[in-house]
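> predicted structure and sequence below. I'll ask about it afterward.
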Amino acid sequence: MGRMLRMRETCEYEATRNARLLENKARLESLGILKTVSEIRKPLTPKRQYHKRLYALTPLRRSHRLNATTDHLQPRRSLRLAPKVEPTKKKTTLCEGEEEKVRPANAPYIEVRDADLQITPEGSARRCNSKGRGSVYNPIFGICCHFCRQKKLCGEEDCKRCGNFDVDEPCLGKTDCSVCHSSSGVFCRACLKVRYGEEIEEVRENKGWTCPHCIEEKGTNPYWICNSSICLRKRMKAPTGLAIYKAREMGYKSVAHLLMEELQRGNKLKR
């Protein structure tokens, strides 16, 4: 019984609600409000019509690189695949009976400008005060030592190359191997003394002086090797660092003499 009453009340509520909605709609239509709302909801700008573009009717874009010449149509190649061309060496005319001189490693030829041929008086005085490795760095005239790899001007007072910037003169503070004349035989005064126990004056007077690389290659002095960090790494050995203090405490003349003794001892143990 209660259920039927609830259903009857719901039907009456729905009928009353629908009648009220129809009455409100009719009233809005009579006032013209519904028409105004529909006009407001319309977009202010008309919708753009989409026109499909036919690309076949337009000219295709081409690169200016391809339109210039037909040479650009060639495929790009890597430079390492190109045939290697040996650099042309400047030939000098020699008279009969003359031999072509090999330029020493401590006097390499360089092309310089007038601006490079300048050194202050303070720099010149400071250069002569230090005779070890030199104290004035110069990337143009300085010759790189094979061990310390410092491109410094030497401290020799009579050196015309480092003092007067004469490229045709050798550096008196750097060595030159009489066999290879390469950069591996260039040592400054300090490295030559500490690492090999030799003096630059004795090497300068000895025209037949050979570097450790050539001595090892010829086999004239067994176990005498170059102890620079570059050469030791090639031998899979750790660089010695400041081994001169250890060598002097043990009574050796230089690091090279210490290494020579260690190599001899290691070779005997292997046997």
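Nice, I can see it. Keep in mind that what you see is a predicted model, and the values were worked out from it rather than measured.
> hey, let's count contacts and neighbours off CA atoms from now on
Fine.
> what about residue 195, how many neighbours?
The burial count assigned to residue 195 is 23, neighbours taken as other CA atoms under 10 Å.
> and residue 158, by the same measure?
For residue 158, the count of nearby residues is 13 (other CA under 10 Å).
> which residues touch the closest residue to it other than its chain neighbours?
Leaving aside its chain neighbours, residue 158 sits nearest to residue 172 (7.7 Å; criterion: CA to CA, 6 or more residues apart in numbering). With contact set as CA atoms under 8 Å, 6 or more residues apart in numbering, residue 172 has these partners: 154, 156, 158-159, 204.
> helices of the protein, start to end?
Counting by DSSP state H, the segments of the chain that form helices are 2-31, 33-40, 64-68, 121-129, 160-164, 189-196, 200-205, 212-218, 229-234, 244-249, 255-270.
> need those in a markdown table (columns: distance to residue 176).
Below are those laid out as a markdown table (distance: least, CA to CA, whole Å):
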| stretch | distance to residue 176 |
| --- | --- |
| helix 2-31 | 112 |
| helix 33-40 | 98 |
| helix 64-68 | 53 |
| helix 121-129 | 21 |
| helix 160-164 | 15 |
| helix 189-196 | 12 |
| helix 200-205 | 9 |
| helix 212-218 | 12 |
| helix 229-234 | 18 |
| helix 244-249 | 23 |
| helix 255-270 | 18 |
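> and here's the other structure:
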Amino acid sequence: MGKLDAKCDYESLRNARISDNKARMQSLGIRRCAGELNLITSPSRSRKDYTNTPERTKKARKIEATPLRRSDRVKKPSDVEANSAPPLRRSDRLKGKSPDPVELTPQGGREVVVSEVERRQLLSRRCDSKGRGSVYDPVLGICCHFCRQKKLCGEEDCRRCGDRDSDQPCIGKTECSSCHSANGVLCRACLKVRYGEDMEEVRMKKDWTCPHCIEEKGLNKFWICNSSLCLKKRKMAPTGIAIYQAREQGYKSVAHLLMAKLKENALQ
């Protein structure tokens, strides 16, 4: 009974407090002020009336028909002529202009200046020489480690390149007795110009070792493979057409020129 009496006392006190608060709010005019504020903030007209006003009516969109974009292949010949393409860009060689000269690597302490046309002719002669072959063949051609030309060799007795027999070896490309890999494959021209060896001498040596293996095994001090792939691994710039500089300075090949330079750098 004690808990029930306590609950009844709480309810009576709560109701009395609510009545006092209502009376105080009525005396202060709070309810009246709240009603006036509601009138001020409430819209003066309903949403339906507002949405139907002339200002809110949607305007009809005017859709104009534009011509379709069509490719030159679908267009009629007359349309193509009307929208002619801009003139094609042509090189200075086709326009008859002489290109600016290009400075190559210094040879013997002097600058050798050749034109762009002469430089391209040098490169074309280098890649189309008899020692490298002139016919590109992605199936029968064996890629050279230096020039990376996958061409048929120019050897007269090569049954692989002459008779197109894939089961026969190419006598115009070397094969290393140590690695038997693509690093030891060199054509006649690269073998002579870049490393100073003759193809006939290499064929007679059954234990011939490629320049790449000579460098890796340290068989010849300061000797390095001067292909662009191997030079980049050494963080060295490719030599380009350096055979002219080597011959002018009396070296047998580009590899002998680089070996002499490495010796000089080691002594300094």
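Thanks, I have the structure now. In this text the structure is predicted, and so the values were computed from the model without any measurement.
> please state their TM-score.
Between these two chains, after superposing, the TM-score reads 0.51 (TM-score structural alignment, normalised by the length of the second structure); 141 aligned residues with a CA RMSD of 1.3 Å.
> tell me where the stretch 101-250 of the second structure has strands.
For the stretch 101-250 of the second structure, applying DSSP state E, counting those that start in this stretch gives strands covering 101-103, 113-115, 135-136, 151-152.
> the first structure: matching residues for the first one?
What it means is strand 101-103 of the second structure. With TM-score structural alignment applied, strand 101-103 of the second structure matches no range in the first structure.
> buried deepest among the strands of the stretch 101-250 of the second structure, which one?
Among those, the stretch with the highest mean neighbour count (mean count of other CA atoms under 10 Å) is strand 151-152, at a mean of 26.
> contact partners of that one?
132-138, 140-143, 161.
> so who does the counterpart of residue 161 of the first structure in the second structure touch?
Alignment note (TM-score structural alignment): residue 161 of the first structure maps to residue 160 of the second structure. Residues in contact with residue 160 of the second structure, defined by CA under 8 Å, 6+ apart, are 140, 166-170.
> across to the first structure, which of those residues hold up?
Retained contacts for the contacts of residue 160 of the second structure in the first structure, judged by both residues aligned by TM-score structural alignment, their matches' CA atoms under 8 Å, are 140, 166-170.
> who wins on neighbours among the residues you listed?
Counting neighbours by other CA under 10 Å, residue 170 leads these with 23 neighbours.
> wait, residue 160 of the first structure touches residue 173, no?
No - at 10.8 Å, residue 160 of the first structure does not count as touching residue 173 under the criterion of CA atoms under 8 Å.
> mind checking which of those two has more residues around it?
For residue 160 of the first structure versus residue 173, neighbours defined as other CA under 10 Å are more numerous around residue 173 (28 against 16).
> which residues are in contact with the more buried one?
Residue 173 of the first structure sits next to 131, 154-156, 159, 188-189, 200 when contact means CA under 8 Å, 6+ apart.
> trace it over to the second structure, please.
Using TM-score structural alignment, residue 173 of the first structure lines up with residue 172 in the second structure.
> was I right about residue 238 of the first structure contacting residue 232?
Yes - look at residue 238 of the first structure against residue 232 with CA under 8 Å: they come within range, at 6.4 Å.
> tell me, how many residues neighbour residue 2 of the second structure?
Residue 2 of the second structure sits with 6 neighbouring residues when counted by other CA under 10 Å.
> to clarify, my last question referred to residue 119 of the second structure.
17.
> what does residue 156 of the second structure give?
The tally of other residues near residue 156 of the second structure (other CA under 10 Å) stands at 10.
> follow-up on the earlier one: let me have the strands of the stretch 101-250 of the second structure in a markdown table, extended by distance to residue 95 of the second structure.
Formatted as a markdown table, these follow (distance: least, CA to CA, whole Å):
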| stretch | distance to residue 95 of the second structure |
| --- | --- |
| strand 101-103 | 17 |
| strand 113-115 | 16 |
| strand 135-136 | 30 |
| strand 151-152 | 33 |
